[in-house]
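# Sequence first, predicted model second:
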Amino acid sequence: MQPTVFITGATAGFGEACARRFAQAGWSMVLTGRREERLLRLADELSGQAEVLPLVLDVRDRAAMQAAISQLPEGFNRLRGLINNAGLALGTEAAQACSLDDWETMVDTNIKGLLYSTRLLLPRLIAHGRGASIVNLGSIAGNWPYPGSHVYGATKAFVRQFSLNLRCDLQGTGVRVTNLEPGLCESEFSLVRFAGDAHRYEAVYAGAEPLQPADIAETIFWLMSQPAHININSLEVMPVTQAWSNFQIERGR
């Protein structure tokens, strides 16, 4: 029987790249996404390589998540992997000028959506036992502050601490937990953050040689392919062109 992985946010970016990488390896997959047409098209494309179950839903909808997971077909019930990928950043304004609605959406998606999928799928991962893996998509923003990151960075700091705490609770079950923290990566993520502004999107990556979603998918596949006795607690991944800068100092007062 082929291993099964559950991937949230599979219609673009890291999630779509993960679906392609795991299909290439023959894993069975449960793929979730809000955009029905894109999700079904991806599932149809990959069905020649692997067993694919598409679930059109929003991870923020607790009732929908509960209903879908409770009705998983037998062939997709015994999970070896969960990739908590669904997440987003909205806006780059300073905290005092940003949208409170954007803050709420980031909290609901990046924190609550991740909590729903994790809690609802933990029994299946524990039933698999040794070698099962949870990979949570954090961010370097959860470790390093920058202007305009406010709630987004805070949600990713939550993901980091939640991942570490899960490790404590899952001790003895054989289930592994990793917080993967990408840096600059070229994906739809930034287009969403800039409200579809293509010029701002292109300016972020111009000449930077950023990471690509396929790079992150390959990293996640590697994490889940490690021997069952190895747990990689956290992994920060940045392009060579990205590094830290000096602290800001306000002068002239």
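Here it is on my side, so go on.
# CA atoms for contacts and neighbours, from now on please.
Fine.
# and the longest helix along the chain, which residues are buried?
Among the elements of the chain assigned as helix by DSSP state H, the one spanning the most residues is helix 150-169. Counting neighbours by 16 or more other CA atoms under 10 Å, one finds that the buried residues in helix 150-169 are 150-160, 162-164, 166-167.
# same check, this time on stretch 93-107
Of the residues in stretch 93-107, those scored as buried under the neighbour-count criterion (16+ other CA under 10 Å) are 102-103, 105-107.
# okay, pairing it with this:
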Amino acid sequence: MSIFNASRLQDKVVLITGASAGIGAATAILFAKAGSNVILSARRTDALKTVTDACVAAHKESGLKAGGKFAAVSLDVGDKQQVATFLERVPEDLKNIDILVNNAGFVLGVEKIGDIAEADFEAMFNVNVFGLIRVTQLVVNGFKARNTGHIINLGSVAGREPYAGGGIYCATKHAVRSFTGTLLRELVNTKIRVSEIQPGMVETEFSVVRFRGDKSAADKVYEGLQPLVAEDIAEEIVWAASRPPHVNIAEVFVLPVNQASPTINYRESK
């Protein structure tokens, strides 16, 4: 717990999208350890229950009396109606959200431009960009009314530098970076904080989804180097959220030690 000041996070209400696995799940568990109350949202309700149980266990292990309220609420950020009615399905004592972690996002395929299925690029934009905007708009006016809050968006190295085979995903993450920058500027006259966490290679189910379930192809992405894991990024998110109220960590760019860009990395030979 020494990586952040947990006392600043106790009894805070945190909403995390895409919390059923990977970075979202790890972040929920770490906030639970810090004494926060967490709303876990994702499409996969069975997986959400598993993560919620892990949050309960983590909070109990922490020994903290603060926090400990957890709610799993199904949400497909790509569905306008589900987002519009989301707060109606959140327990009353968790409706005043303090921290929003826009984590939901994914990538499909490595096709080059000209060969990308329209359904794939529509799906990526709908979740990675439109979904993030929808959820932000859902909570930001409440933040403005209370003049407090923290929006933490999950960007990517792909939002800093494009690469071949990532035309749509890179475009969505560039959009996230631009949207986050706009938020930062629009909210400068408030006490609302805005952060973007930009990971490089993180070994989660991300690449399995990209390769449409082909685990062997996904594993090759990380061959010969030690990638980041979900817990590494969760630590950065929770650390940013735990800074003093007058401190805003606007951008965190995190790479494994053997990666320098989307296409520059060092791999040990077998």
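Received it, and whenever you're ready, just let me know what you need. This structure is a prediction, so every number in the text was calculated from the model and none was measured.
# What's the TM-score once they're superposed?
TM-score for the superposed pair, counting by TM-score structural alignment, normalised by the length of structure 1: 0.92. Supporting figures: 245 aligned residues with a CA RMSD of 1.5 Å.
# circling back to that earlier point, which of the buried residues of stretch 93-107 of structure 1 sit farthest apart?
Across these, the two members that end up farthest from each other (CA to CA) are 102 and 107, 8.7 Å apart.
# Tell me which residues touch residue 226 of structure 2, please.
Contacts of residue 226 of structure 2 were listed using CA atoms under 8 Å, 6 or more residues apart in numbering, and they are 256, 258.
# ok, now with 7 Å
For residue 226 of structure 2, the contact set (CA atoms under 7 Å, 6 or more residues apart in numbering) comprises residue 256.
# how close does it sit to residue 208 of structure 2?
Using CA to CA, to the nearest Å, residue 226 of structure 2 is found at 17 Å from residue 208 of structure 2.
# okay, and stretch 197-215 of structure 2 goes to which residues in structure 1?
Residues 180-198 of structure 1 are the counterpart of stretch 197-215 of structure 2, counting by TM-score structural alignment.
# oh sorry, the question was meant for stretch 116-136 of structure 2
Alignment of stretch 116-136 of structure 2 against structure 1: residues 98-118, by TM-score structural alignment.
# How about stretch 175-183 of structure 2?
Residues 158-166 of structure 1 are the counterpart of stretch 175-183 of structure 2, counting by TM-score structural alignment.
# and the longest helix of structure 1, what other elements does it pack with?
strand 176-182 (3 or more CA pairs under 7 Å, 6 or more residues apart in numbering; DSSP states H and E).
# Going along the chain from the strand it packs on, find the next helix or strand for me.
The element immediately downstream of strand 176-182 of structure 1 (helix or strand, assigned by DSSP states H and E) is helix 188-193.
# Can you list the residue ranges for strands in the stretch 51-200 of structure 1?
Chain-ordered strands for the stretch 51-200 of structure 1, with DSSP state E, counting those that start in this stretch as the definition, fall at 52-56, 81-84, 133-137, 176-182.
# From residue 246 of structure 1, how far out is the aligned partner of residue 240 of structure 2 in structure 1?
Taking TM-score structural alignment, the alignment pairs residue 240 of structure 2 with residue 223 from structure 1. The spacing between residue 223 of structure 1 and residue 246 of structure 1, counted by CA to CA, is 32 Å.
# which of these two has more neighbours?
Legend: neighbour count by other CA atoms under 10 Å for residue 223 of structure 1 and residue 246, higher for residue 223 (21 against 5).
# Just give the nearest non-adjacent residue to the more buried one, would you?
residue 232 (7.3 Å; CA to CA, 6 or more residues apart in numbering).
# That neighbour reaches residue 176, doesn't it?
No - with contact defined as CA atoms under 7 Å, residue 232 of structure 1 does not reach residue 176; the gap is 8.0 Å.
# Looking at the two, which is more packed in?
Neighbours were counted for residue 232 of structure 1 and for residue 176 using other CA under 10 Å; residue 176 has more, 28 against 14.
# Name the SS class of residue 40 of structure 2, please.
Taken by DSSP: H, G, I helix; E, B strand; the rest coil, the conformation at residue 40 of structure 2 corresponds to strand.
# That one maps to what in structure 1?
Counting by TM-score structural alignment, which is the criterion used here, residue 40 of structure 2 corresponds to residue 31 in structure 1.
# How far off centre is the match of stretch 175-183 of structure 2?
With CA atoms, centre = their mean, to the nearest Å as the basis, stretch 158-166 of structure 1 stands 14 Å off its chain's centre.
# And stretch 129-149 of structure 1, by the same measure?
The gap between the average C-alpha position of stretch 129-149 of structure 1 and the chain average comes to 8 Å, counting by CA atoms, centre = their mean.
# Same check on stretch 57-66 of structure 1?
Offset of stretch 57-66 of structure 1 from its chain centre (CA atoms, centre = their mean): 16 Å.
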